[in-house]
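Asks: sequence first, predicted model second:
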Amino acid sequence: MTTITLLVEPPTRTMSFALNRKRSRLMLESDDEDDSRLVPAHALAGSSSSTGHLFNSNNNSSNAASLLSPTDSLKKTRTQGELDELDIIPAGEAWKVDLKSLLENVPMRPKPDGSLLQPHDNNARYQRGKSITVLCVQGALQLHYDLLCDALPELYSISPSLQAVVLCRDPSSHTPTNTIPFSLPLLQAVNPGNNSFVKLGLLHPLGGGHCPLDALVVIDAQGRRRLVLPFGWGAGRHAGTAGGKLVRDTLMSLLRSCVEALAREG
């Protein structure tokens, strides 16, 4: 009897998205499944120190490294490499975002309908053509919202007119957080004939055309997309895991550095 062996090429599960001149990849790989368990948001909300060091000098890094399996070491090295690739996008290479349409023509909700959260905004200091905007593009995660809210006092001290806004599918029913006592202004991203997730390059490939990839996006005063910080995917896919403190600290340090750089640009 003749034996016939069929060779079937396994489907690839790696998807790439161009974010900037150094690409951050959305990687859905089975070897990350063990690290995908999220810790509670309240355990992470205060874990990103805006002034702390990324590494604790009291830790014996060599001993810790020796306990890692080859697979863990490879994943850690790959994640660090992807974090190193994140950078501020040069003004000449940045996507243009229609901020006037986004911030001034679309009604903002101060908080979700029926929510007990206290509204918070910086609208009184908004200056068209001068204010930096941080968009919290929010789909399924709350972590980046909580981290942004924790960082706001320092960001305001760097750029007093900075605006922080949540971009979501449906502001009327959206819950930005369960741990922070206030709500940032909410903007509806998907309307007939308009999808801001698409315009930002953050439409989730499996979201049915109306769900985003979670991220913090920095828009400069001229409406250019200067930084994209991924959460739950790409370089930030481990940000919400128990071992993701380095990832969270690195992403928030990049946010602070970007706001500082844009403030110097004027």
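Replies: The structure has been received and is ready for your questions. Numbering: from 1, shown residues only.

Asks: for the rest of this, base every contact and every neighbour count on C-alpha atoms.
Replies: Fine.

Asks: report all helices and strands that the helix or strand where Lys75 lies contacts.
Replies: Taking DSSP states H and E as the criterion, Lys75 maps to helix 70-85. With contacts taken as 3 or more Cα pairs under 8 Å, 6 or more residues apart in numbering; DSSP states H and E, helix 70-85 sits against strand 24-27, helix 245-265.

Asks: buried residues in it, which are they?
Replies: Thr79, Glu82, Leu83 (16 or more other Cα atoms under 10 Å).

Asks: how about the strands in the protein?
Replies: 14-17, 24-27, 95-96, 118-119, 133-137, 163-168, 182-183, 186-188, 190-191, 194-195, 215-219, 224-230 (DSSP state E).

Asks: wait, what's in contact with Phe231?
Replies: Contact analysis of Phe231 by Cα atoms under 8 Å, 6 or more residues apart in numbering lists Leu141, His144, Leu213, Asp214, Ala215, Leu216, Arg237, His238, Ala239, Gly240.

Asks: please apply the same query to Trp233.
Replies: For Trp233, the contact set (Cα under 8 Å, 6+ apart) comprises Arg25, Leu26, Met27, Leu28, Leu213, Asp214.

Asks: repeat that with 7 Å
Replies: Taking Cα atoms under 7 Å, 6 or more residues apart in numbering as the criterion, Trp233 is in contact with Leu26, Met27.

Asks: now do the helices in the stretch 101-250 of the chain.
Replies: Along the stretch 101-250 of the chain, the segments classed as helices by DSSP state H, counting those that start in this stretch run 143-158, 196-199, 245-265.

Asks: below is an additional structure, to be compared with the one above:
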Amino acid sequence: MDAAISRKRSRLALDNDNDDADWTPPLPSPAADSAGDTLKRSRTQSELEELAVIPPDEAWTVDVAGILASNTLAAPPGSRLRPHSNADRHCSGSILVLCVQGNVQLHYDLLCSMLPQLYSLSPSLQALVLCRDPSSHVPSAAATLSLPLVQAVGHGYNHFVRLGLLHPLGGGEHPLDALVVVDGRARRRLVLPFGWGAGKHAVTPAGRIVQAHLASLLTSCVETLARE
């Protein structure tokens, strides 16, 4: 009797061990995945909705004279890109769009593709690239033209710092990628982040909605400033 009971207990133990070895955690339900995606979309939409044109009395003053006086190249040395500048039309009081560029290329391509539309809103608008070192900078592998490359870090100055776009882990010389719109009175009126903040998803394969929203903000900002 005792031997039979022992054999039964041993068999039960083995069966339980095998069940544990074959057990796998249950897969999350589709409803849970959908809820997570909805939450992510809601957060992204909420962050994007916070981006807006900055009122004049709340805007930072930008050292436009210092930026325009900094070392500038029409195109990287040895580049086959066609230099493009609107300097002949740009004058004091004109809008400035700065492509602050570190490692992200998307906002450069986006700005270049939007230039005809932006010029139609503000013919004297000037677009510049702010980069750490123009002599070694590569704007974009897909680019067909080169906007003027401005050296943002030099002896005694750092335009990334003054724009509030210095990367906290960049060793004091690398920026947070963004498009910045400066009005005719040298005030920073719009900052569109790419790869961080509200624009962290813009550089992902699923970031087309974010890109479209940022492009719309850029257009509406230039349109607003042109009317001021």
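Replies: Sure thing, it's come through. Everything numeric here is computed off the predicted structure, so don't read it as measured data.

Asks: once they're superposed, tell me the TM-score.
Replies: The TM-score (TM-score structural alignment, normalised by the length of the second structure) is 0.85; 199 aligned residues with a Cα RMSD of 1.4 Å.

Asks: want to throw the helices and strands packed on helix 70-85 of the first structure into TSV with mean neighbour count and distance to Pro70 of the first structure?
Replies: Formatted as TSV, these follow (neighbours: other Cα atoms under 10 Å; distance: least, Cα to Cα, whole Å):
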stretch	mean neighbour count	distance to Pro70 of the first structure
strand 24-27	20	19
helix 245-265	19	19
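
Asks: using CSV, lay out the ones you listed together with distance to Ile132 of the first structure.
Replies: Formatted as CSV, these follow (distance: least, Cα to Cα, whole Å):
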stretch, distance to Ile132 of the first structure
strand 24-27, 23
helix 245-265, 8
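
Asks: please name the nearest non-neighbouring residue to the residue nearest to the spatial centre of the first structure.
Replies: Nearest residue to the geometric centre of the first structure (Cα atoms, centre = their mean): Ala215, 2.4 Å. Nearest non-adjacent residue to Ala215 of the first structure, counting by Cα to Cα, 6 or more residues apart in numbering: Pro230, 4.5 Å away.

Asks: list the contacts for the equivalent of that neighbour over in the second structure?
Replies: Counting by TM-score structural alignment, Pro230 of the first structure lines up with Pro193 in the second structure. Each residue near Pro193 of the second structure by Cα under 7 Å, 6+ apart is listed here: Asp177, Ala178, Leu179, Gly199.

Asks: of all those, which two lie farthest apart?
Replies: Every pair in these was compared (Cα to Cα); the two farthest apart turn out to be Leu179 and Gly199, at 10.9 Å.

Asks: same drill for those two, tell me which one is more crowded.
Replies: Counting neighbours by other Cα atoms under 10 Å for Leu179 of the second structure and for Gly199 shows that Leu179 has the greater number, 27 against 23.

Asks: what does the more buried one align to in the first structure?
Replies: That one, Leu179 of the second structure, aligns with Leu216 by TM-score structural alignment.

Asks: where's that match relative to Arg78 of the first structure, distance?
Replies: Here Leu216 of the first structure is placed at a distance of 21 Å from Arg78 of the first structure (Cα to Cα, to the nearest Å).

Asks: isn't the match of Leu179 of the second structure right up against Gly232?
Replies: No - using Cα atoms under 7 Å, Leu216 of the first structure is not in contact with Gly232; the gap is 11.5 Å.

Asks: quick one on the thing from earlier: out of the helices of the stretch 101-250 of the first structure, which gets nearest to Asp170 of the first structure?
Replies: helix 196-199 (12.5 Å).

Asks: can you check which part of the second structure that closest one sits on?
Replies: Using TM-score structural alignment, helix 196-199 of the first structure pairs with 159-162 in the second structure.

Asks: of all the residues in the matching stretch, which ones are buried?
Replies: Buried, per 16+ other Cα under 10 Å, within stretch 159-162 of the second structure: His159, Phe160, Val161.

Asks: pick the one among the residues you listed closest to Val100 of the second structure.
Replies: So of those, ranked by how close each gets to Val100 of the second structure (Cα to Cα), first place is Phe160, at 8.0 Å.

Asks: for that closest one, which non-adjacent residue is spatially closest?
Replies: Per Cα to Cα, 6+ apart, closest to Phe160 of the second structure is Leu166, 4.9 Å.
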